[in-house]
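Student: Okay, predicted coordinates and the sequence, questions at the end:
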Amino acid sequence: MTDLAILYEHPLWFEPLFAALDRRGVDFSRATPDGFWNPADQTAPGRVVFNRIAMSSFLRNDEHPIFDTMAMLDHWRRTGARVINGADVLAIDASKARQLSLIASLGLAIPETRVVHRAADVVAAAQTLRFPLVVKANIGGSGAGIIRFDSLDELRTAVADSGLPSSVDGVLLVQEYVPVRGGAITRIETLDRKFLYGIEVAGGGAFDLCPADACVVPGSGIKMAAVEPSQTLKDAAEAIARAVDLDVGGVEVMIDDRDGVARFYDINALSNFVAKPLETLGWDPHDRLVDYLIYRIGKAR
């Protein structure tokens, strides 16, 4: 058994992490969710298992590993492995509805939202909101599964023509469209439930604001810059991370241009960090992440 097993499915996203671990001489193995696992087997692939499965995995493979991974991580926890971003975290990551409920329970503002599991209920939900609005998949990734509607008639037509987005769990969110002040959102990354860094993300279209390395492609229009969030926003992000029991992850917030309210709208347990960190931040957060992983390995021995 290795000290550390990294569970992932994207072939490229975690090469910087692997390189950082190699530089520090950390004993680790690479694991994927493909193949099979035995629920009677009381061993895990590592003393510490670091979950890096992305919600956007369903975009790359119809036979995605999201729900299987929840069960597998829970199983490995039962065998005694220390799981980073474990099954409970993945369950929150896999449900925008649960994320918004958790955020609101902390007294933080969210976009006005209704949750449905039937297309037939979307129009009734929309009639309790202001237009324009968006209908979005409960499980999405990189802006997938979000459609804007500017009128009730337009929405009714989409329902009648089966033109709504779909979610792999069958759940949809009907949500007021929030005009973002300055056209930029703030992503606050946390490590061990504490503030790590903040970036401002702008451009790239209406809904696909994504700071991950894989989203930064020529012509994407996405622009990122380091930002120092207010202490209020930092405190809120840390409170969310503690409530989720989030080991590593990001929280996204936007300022509603209608009233100046900071509305938190996404918790992302897959942080593969900003592209070109030395250029954007002036330092590499992978070094801090490796420090944390070494600490967790020491606790697991």
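Tutor: Received, thanks.
Student: C-alpha from now on. contacts and neighbour counts both.
Tutor: OK.
Student: could you say what helices and strands the longest helix seen in the chain packs with?
Tutor: With secondary structure taken from DSSP state H, the chain has its longest helix at helix 285-300. Secondary structure elements in contact with helix 285-300, counted by 3 or more C-alpha pairs under 8 Å, 6 or more residues apart in numbering; DSSP states H and E, are helix 15-23, strand 46-51.
Student: got a list of what the residue positioned nearest the centre of the chain touches?
Tutor: The chain has Asn268 as the residue nearest its centroid, 1.9 Å off, counting by C-alpha atoms, centre = their mean. When contacts are counted by C-alpha atoms under 8 Å, 6 or more residues apart in numbering, Asn268 is found next to Asp93, Gly249, Gly250, Val251.
Student: run the last query once more with 6 Å
Tutor: Asp93, Gly249, Gly250 (C-alpha atoms under 6 Å, 6 or more residues apart in numbering).
Student: Restricted to strands, list these.
Tutor: When the contacts of Asn268 are checked against strands using DSSP state E, the ones located there are Gly249, Gly250.
Student: Could you save the contacts of Asn268 as a markdown table and add columns showing distance to Arg263?
Tutor: A markdown table is the format used below for the contacts of Asn268 (distance: C-alpha to C-alpha, whole Å):
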| residue | distance to Arg263 |
| --- | --- |
| Asp93 | 18 |
| Gly249 | 18 |
| Gly250 | 15 |
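Student: For the contacts of Asn268, could you give me CSV that also reports neighbour count and distance to Ala126?
Tutor: Putting the contacts of Asn268 into CSV (neighbours: other C-alpha atoms under 10 Å; distance: C-alpha to C-alpha, whole Å) gives the following:
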residue, neighbour count, distance to Ala126
Asp93, 26, 25
Gly249, 23, 31
Gly250, 27, 29
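Student: Okay, one more to line up with it:
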Amino acid sequence: MSGKIYVIHENSEWTAHLAKRLDELGLPYEEWHLNEGTIDLSTIPPEGVFYSRMSASSHTRGHRFAPELTEAVLSWLERHGRNVINGNRALRLEVSKVNQYMALDAAGIRTPKTIAAVGKEQIIQAAKDAGLTSFITKHNRAGKGLGVQLFHSLKALQEYVYGPTFEPSIDGVTLIQEYIEAPAPYITRCEFVGGKFVYAVRVDTSEGFELCPADACTIDDLFCPVGEEQSEKPKFQIIEDFNDPIIEKYEAFLRQNNIQVAGIEFIYNQYGEIYTYDINTNTNYNSDAEALAGKYGMLELAKYLGSQLNVKSMTY
């Protein structure tokens, strides 16, 4: 076994579940909390496996520049040939939905019609240009459903954009996106570890679904996979024996983009067509759903990271 597992993140609450599994397996690890810090680019990184769980929503926890610091650290690690899980390519997709959609499009995976805009007048113009009866707004650097609003008219959008409740994206880019109306109030989230499919989760969106047809999380974490259940009916249910050709496409997509760990979300439209709308490279898992199904994402992740300790590090 060479070195240890280094977990790169900015939110200890989301990492505690992984740490517990690493402890259970007796694996050596260290957490790198990258809210603030320095990196001496002339030094050589330690040996080990480096797993990034950096989040696009870090700024909502007061960690505005954590992704930028993480990018610097990952560049340093990759330069020295370290075994990096979810490296800079994964981070680029994590912090930009535009990058996600372009990468998905390149892989032949259908996404909702989307226009990116910077500036309030441009947001309104983007909605006009889209020519959609119903559409949503969302932040380009998001997570937790940031900036998600549903509109059925340009007038309603104008009132929002020029009103007191408008919130700009942290990177300044707002997306106008096609509203995908599903025949049933749920979305599907597919989990992958080591680039391989683990399980799919059906997420009930009946409570507050009109806010967003394509985001399992709201700003207050009501639907967040690590949040509390809000009703007797489970929000998250693991689908037994889920099998769809989209899985092969997702696995190929992850290989093409050097992403090892991810949760990918999609929604069916009224014709049964799949629209993929979000990639989470710092994915979390719902413990209640896992207990019922007997499948445990963090355990699979911990096992995978342990297996990677035996992969010899190479230097460029």
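Tutor: That came in fine, so what should we check first? Predicted model only: the values in this text are computed from it and were never measured.
Student: Which of the contacts of Asn268 of structure 1 are retained in structure 2?
Tutor: Among these, the ones whose aligned partners also stay in contact in structure 2 (both residues aligned by TM-score structural alignment, their matches' C-alpha atoms under 6 Å) are Gly249, Gly250.
Student: What's the separation between the counterpart of Ile147 of structure 1 in structure 2 and Ala289 of structure 2?
Tutor: By TM-score structural alignment, Ile147 of structure 1 lines up with Gln149 in structure 2. From Gln149 of structure 2 over to Ala289 of structure 2 the distance is 28 Å, taken as C-alpha to C-alpha, to the nearest Å.
Student: and if you look at Ala262 of structure 2?
Tutor: As defined by C-alpha to C-alpha, Ala262 of structure 2 lies at a distance of 18 Å from Ala289 of structure 2.
Student: do Ala56 of structure 2 as well
Tutor: Remark: distance between Ala56 of structure 2 and Ala289 of structure 2 (C-alpha to C-alpha) = 25 Å.
Student: Assess the claim that the match of Ile147 of structure 1 and Phe135 are in contact.
Tutor: No. Under the criterion of C-alpha atoms under 6 Å, Gln149 of structure 2 is not in contact with Phe135, lying 8.5 Å apart.
Student: between the two, which one's more packed in?
Tutor: Each of Gln149 of structure 2 and Phe135 had its neighbours counted (other C-alpha atoms under 10 Å), and the higher figure belongs to Phe135 (24 against 18).
Student: Mean distance between the strand or helix carrying Pro67 of structure 2 and structure 1 after superposition?
Tutor: Pro67 of structure 2 belongs to helix 66-79 when elements are defined using DSSP states H and E. Once fitted to structure 1, helix 66-79 of structure 2 is off its aligned match by 1.6 Å on average (mean C-alpha distance after the TM-score superposition for structure 1).
Student: roughly how far is that helix from the heart of the chain?
Tutor: Taking the mean C-alpha point of helix 66-79 of structure 2 and that of its whole chain, the gap between them comes to 18 Å (C-alpha atoms, centre = their mean, to the nearest Å).
Student: just the helices in the stretch 101-250 of structure 2 please.
Tutor: Applying DSSP state H, counting those that start in this stretch to the stretch 101-250 of structure 2 gives helices spanning 120-130, 154-161, 246-256.
Student: And the ones you listed: which comes nearest Arg202 of structure 2?
Tutor: Of all the helices of the stretch 101-250 of structure 2, it is helix 246-256 that lies closest to Arg202 of structure 2, at 14.9 Å by C-alpha to C-alpha.
Student: Report the aligned residue range of structure 1 for that closest one.
Tutor: Structural correspondence for helix 246-256 of structure 2: residues 233-243 of structure 1, per TM-score structural alignment.
Student: Off-centre distance for the matching stretch?
Tutor: Between the mean C-alpha point of stretch 233-243 of structure 1 and the mean C-alpha point of its chain there is a distance of 15 Å (C-alpha atoms, centre = their mean).
Student: That one against structure 2, how far on average?
Tutor: Using mean C-alpha distance after the TM-score superposition for structure 1, the mean distance for stretch 233-243 of structure 1 is 2.0 Å.
Student: Mind listing what's buried along that stretch?
Tutor: With burial defined by 16 or more other C-alpha atoms under 10 Å, the residues of stretch 233-243 of structure 1 counted as buried are Leu233, Lys234, Ala236, Ala237, Glu238, Ala239, Ile240, Ala241.
Student: got a list of what the second one touches?
Tutor: Taking C-alpha under 6 Å, 6+ apart as the contact definition, Lys234 of structure 1 lies against nothing.
Student: One more pass at 7 Å, please.
Tutor: When contacts are counted by C-alpha atoms under 7 Å, 6 or more residues apart in numbering, Lys234 of structure 1 is found next to Phe195.
Student: from memory Tyr199 of structure 2 sits against Cys190, does it?
Tutor: Yes. Tyr199 of structure 2 is in contact with Cys190 according to C-alpha atoms under 7 Å; the separation is 6.0 Å.
Student: overlap in contacts of these two?
Tutor: Where contact means C-alpha under 7 Å, 6+ apart, no residue is in contact with each of Tyr199 of structure 2 and Cys190.
Student: just the strands in the stretch 51-200 of structure 1 please.
Tutor: Under the criterion DSSP state E, counting those that start in this stretch, strands of the stretch 51-200 of structure 1 are mapped to 82-84, 113-116, 133-137, 146-149, 172-176, 184-191, 194-202.
Student: Output those as JSON lines; include the columns distance to Leu155 of structure 1.
Tutor: Supplementary listing: the strands of the stretch 51-200 of structure 1 in JSON lines, determined by distance: least, C-alpha to C-alpha, whole Å:
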{"stretch": "strand 82-84", "distance to Leu155 of structure 1": "41"}
{"stretch": "strand 113-116", "distance to Leu155 of structure 1": "15"}
{"stretch": "strand 133-137", "distance to Leu155 of structure 1": "9"}
{"stretch": "strand 146-149", "distance to Leu155 of structure 1": "6"}
{"stretch": "strand 172-176", "distance to Leu155 of structure 1": "11"}
{"stretch": "strand 184-191", "distance to Leu155 of structure 1": "26"}
{"stretch": "strand 194-202", "distance to Leu155 of structure 1": "27"}
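Student: Lovely, talk soon.
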